[in-house]
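Asker: After the sequence you'll find the predicted model.
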Amino acid sequence: MEDLSSFWGPVTSTHEWCEMNYVHSSYIAEFFNTISNVPCILLALIGLVNSLKYRFEKRFSVLHLSNMILGIGSMIYHATLQRLQQQGDETPMVWEMLLYIYILYSPDWHYRSTMPTFLFLYGAAFAVAHSQVRFNLGFKVHYALLCLLCIPRMYKYYIHTEDKSAKRLAKLYVATLVTATICWLADLLFCKDISLWHFNPQGHALWHVLMGFNSYFANTFLMFCRAQQRGWNPKVKHFLGMFPYVNIQKPKAQ
């Protein structure tokens, strides 16, 4: 794919996706890959409002904020295709997965200070290394491994949850993850063939949209499970009849 000069200058990122550059604006390199992050930001905002309204633990507010930051970082990266902005997208991806690992494993971790300390140092070390080394395939493998660490724990929460609405959230999490991965791989592996088509299905943009919903379903499911652990009588409700959220009733002592 040809590098085109623009407002941002020549492309310096280590990877370009299967979308023609600067077709719709000289300020936006990959138009669809940029605007497709909007659903992720809006869904994270809904989750953040719900987390604050029902006074969930701060970890969930931070999680929703990290989803918003990730969406904004991805928008800036795809709009510019610059190396620095690519780091601003990829490093928060790793930080977010470390936060998921903390939320998933911390309830059964007996040494309370060791896990957050280790994860913080790991995230800081990765950020420094990523600023100095041009990871490409290595980043993808590393990120996939972090995701795989979360899946067994999500499955454990699923099998210990009896609420049908909560189980539906977990199923939607899996469905969006699988579908998004297929779109991502198709965009990556078959770009040469797709470039010859009259219509580009924008697989990477679909990945963004689906992963925005995937994160939202995952976060809502985890909030339900945590509320259940704390004895807050959680119930899955729907905002505007579409977007699930967790309604809780804390005991008066809490």
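Answerer: Everything's here; your move.
Asker: hey, let's count contacts and neighbours off CA atoms from now on
Answerer: Fine.
Asker: mind listing what the nearest residue to residue 73 once chain neighbours are set aside touches?
Answerer: Take residue 73 and drop its neighbours on the chain: the residue closest to it by C-alpha to C-alpha, 6 or more residues apart in numbering is residue 89, 4.6 Å away. Residue 89 sits next to 70, 73, 74, 76, 77 when contact means C-alpha atoms under 8 Å, 6 or more residues apart in numbering.
Asker: ok, so of these, who is nearest residue 254?
Answerer: Nearest to residue 254 among those, counting by C-alpha to C-alpha, is residue 70 at 32.5 Å.
Asker: C-terminal to the helix or strand harbouring the closest one, what's the next element?
Answerer: Residue 70 is part of helix 58-80, with elements assigned from DSSP states H and E. Later in the chain than helix 58-80, the nearest helix or strand by DSSP H and E is helix 83-105.
Asker: could you give the angle of that following helix to helix 58-80?
Answerer: Interaxial angle, helix 83-105 versus helix 58-80 (axes from the mean of the first three to the mean of the last three C-alpha atoms, to 10 degrees): 160 degrees.
Asker: where exactly do the helices run in the protein?
Answerer: For the chain, the helices defined by DSSP state H cover 31-35, 38-53, 58-80, 83-105, 114-132, 137-159, 164-189, 191-194, 203-229.
Asker: Packing partners of the third one?
Answerer: Helix 58-80 sits against helix 31-35, helix 38-53, helix 83-105, helix 203-229, with contacts defined as 3 or more C-alpha pairs under 8 Å, 6 or more residues apart in numbering; DSSP states H and E.
Asker: want to compare, so here's the second one:
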Amino acid sequence: MDGGGFSSFWGPVTSTDWCERNYVHSSYVAEFFNTVSNFPCIFLALFGLVSAVRQRFEKRFSVLHLSNMALAIGSVVYHATLQRVQQQGDETPMVWEMLLYIYILHSPDWHYRSTMPTFLFIYGAGFAVLHSLVRFGIGFKVHYAILCLLCIPRMYKYYIYTEETSAKRVAKLYVATLFLATACWLFDKLFCKKVSEWYFNPQGHALWHVLMGFNSYFANTFLMFCRAKQLGWNPKVAHLMGVLPYVKVQKPKRQ
């Protein structure tokens, strides 16, 4: 959105422009709030990564946390520059991340272990190439929404088979943050003109970033709990400083 007080270091906007005045705080940062709102996701992903590595979870969970971190960093670069290439560098990891979730959700029950990761890898690589050549609009959003919806039935299956109340609470936080984030995204998108006339802009897209950072973290935590349960690691949900949930396992001693 035009109307900032600084000149653009990155040149004219060539990407999707969101409902935040550009270059208000710096000539190097196009959308300040949309940029800095990604940092909570980076910190949450880093904490999840350290927890997964220390407790020796399968590498797929480390890659999952790293993908969350990479996605947030890509979003930082995109909103700071508002350039088309950087937008593609944000959107392509979004698709890769969902493909990784699909793999983790289905891998325990997949009989042909090399088939699914090979298919998902080819799909992700093909999308990356296509996305570098074609500029998607609503098509990307529909595609991303479909990938998200594909994860929900399996997440629900894990939920109904989970007996621990604390783990179920993490799953409920995942659902709650998803709905709140979507509402913030839609509000920012649909009512931008009205919001722009207000004295205070609630920054719906920035709130989307923060809430989706927590959403990804809650999803990862719940999946780590379910996987640890499958492996007989006696998982429990602990809380950092009494607030942030994380999985703590107690692996059986080897005979």
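Answerer: Good, I have the coordinates. Remember, predicted model here, so these are calculated numbers, not experimental data.
Asker: Superposing both, give me the TM-score.
Answerer: Laid over one another, the chains give 0.98 as their TM-score (TM-score structural alignment, normalised by the length of structure 1), with 253 aligned residues with a C-alpha RMSD of 1.1 Å.
Asker: hmm, back to that, let me have the helices and strands packed on helix 58-80 of structure 1 in CSV, extended by distance to residue 244 of structure 1.
Answerer: Shown next, in CSV, are those (distance: least, C-alpha to C-alpha, whole Å):
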stretch, distance to residue 244 of structure 1
helix 31-35, 23
helix 38-53, 9
helix 83-105, 19
helix 203-229, 7
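Asker: Mean neighbour count, those: which tops it?
Answerer: Of all these, helix 203-229 carries the top mean neighbour count, a mean of 23, counting by mean count of other C-alpha atoms under 10 Å.
Asker: That helix aligns to what range in structure 2?
Answerer: Here helix 203-229 of structure 1 aligns to structure 2 at residues 204-230, judged by TM-score structural alignment.
Asker: Was I right to think residue 35 of structure 1 contacts residue 76?
Answerer: No: with contacts defined as C-alpha atoms under 8 Å, residue 35 of structure 1 does not count as touching residue 76, sitting 10.1 Å away.
Asker: hang on, the earlier thing: so which of the helices of structure 1 gets nearest residue 236 of structure 1?
Answerer: Closest to residue 236 of structure 1 of the helices of structure 1 is helix 164-189 (C-alpha to C-alpha; 6.2 Å).
Asker: Relative to structure 2, what is the average displacement of that closest one?
Answerer: With mean C-alpha distance after the TM-score superposition for structure 1, helix 164-189 of structure 1 departs from structure 2 by a mean of 0.3 Å once superposed.
Asker: quick one on the thing from earlier: show me which positions of the helix holding residue 70 of structure 1 end up buried.
Answerer: Using 16 or more other C-alpha atoms under 10 Å as the test for burial, helix 58-80 of structure 1 gives 60-61, 63-80.
Asker: That one relative to helix 203-229, how many degrees between them?
Answerer: Going by the same axes, to 10 degrees, helix 58-80 of structure 1 makes 180 degrees with helix 203-229.
Asker: chain center to helix 58-80 of structure 1: distance?
Answerer: Using C-alpha atoms, centre = their mean, to the nearest Å, the mean C-alpha position of helix 58-80 of structure 1 is found 8 Å from that of the whole chain.
Asker: Give me the angle between that helix and helix 38-53.
Answerer: Calculated by the same axes, to 10 degrees, helix 58-80 of structure 1 forms an angle of 160 degrees with helix 38-53.
Asker: Average offset of helix 58-80 of structure 1 relative to structure 2?
Answerer: Helix 58-80 of structure 1 sits 0.3 Å off on average (mean C-alpha distance after the TM-score superposition for structure 1).
Asker: whereabouts in structure 2 does that helix align?
Answerer: With TM-score structural alignment applied, helix 58-80 of structure 1 matches the range 59-81 in structure 2.
Asker: what comes into contact with the matching stretch?
Answerer: By C-alpha under 8 Å, 6+ apart, stretch 59-81 of structure 2 touches 10, 13, 28-32, 34-36, 38-39, 41-42, 45-46, 48-49, 52-53, 86-87, 89-90, 93-94, 97, 100-101, 104, 213, 216, 220, 224.
Asker: Can you give me the neighbour number for residue 12 of structure 1?
Answerer: The number of residues packed near residue 12 of structure 1 is 16, by other C-alpha atoms under 10 Å.
Asker: tell me the contacts of it?
Answerer: So residue 12 of structure 1 contacts 81, 82, 83 (C-alpha under 8 Å, 6+ apart).
Asker: Next: residue 120 of structure 2.
Answerer: Residues in contact with residue 120 of structure 2 (C-alpha under 8 Å, 6+ apart) are 99, 103.
Asker: mind redoing it with 7 Å?
Answerer: Counting by C-alpha atoms under 7 Å, 6 or more residues apart in numbering, residue 120 of structure 2 touches residue 99.
Asker: ok, now how distant is the most centrally placed residue in structure 2 from residue 85 of structure 2?
Answerer: Taking C-alpha atoms, centre = their mean as the criterion, residue 216 is the residue nearest the geometric centre of structure 2, at 4.8 Å. Between residue 216 of structure 2 and residue 85 of structure 2 the distance is 24 Å, computed by C-alpha to C-alpha, to the nearest Å.
Asker: for residue 14 of structure 2, same thing?
Answerer: According to C-alpha to C-alpha, residue 14 of structure 2 and residue 85 of structure 2 sit 9 Å apart.
Asker: Contacts only, for residue 227 of structure 1.
Answerer: Applying C-alpha under 7 Å, 6+ apart, we find residue 227 of structure 1 in contact with 233, 234.
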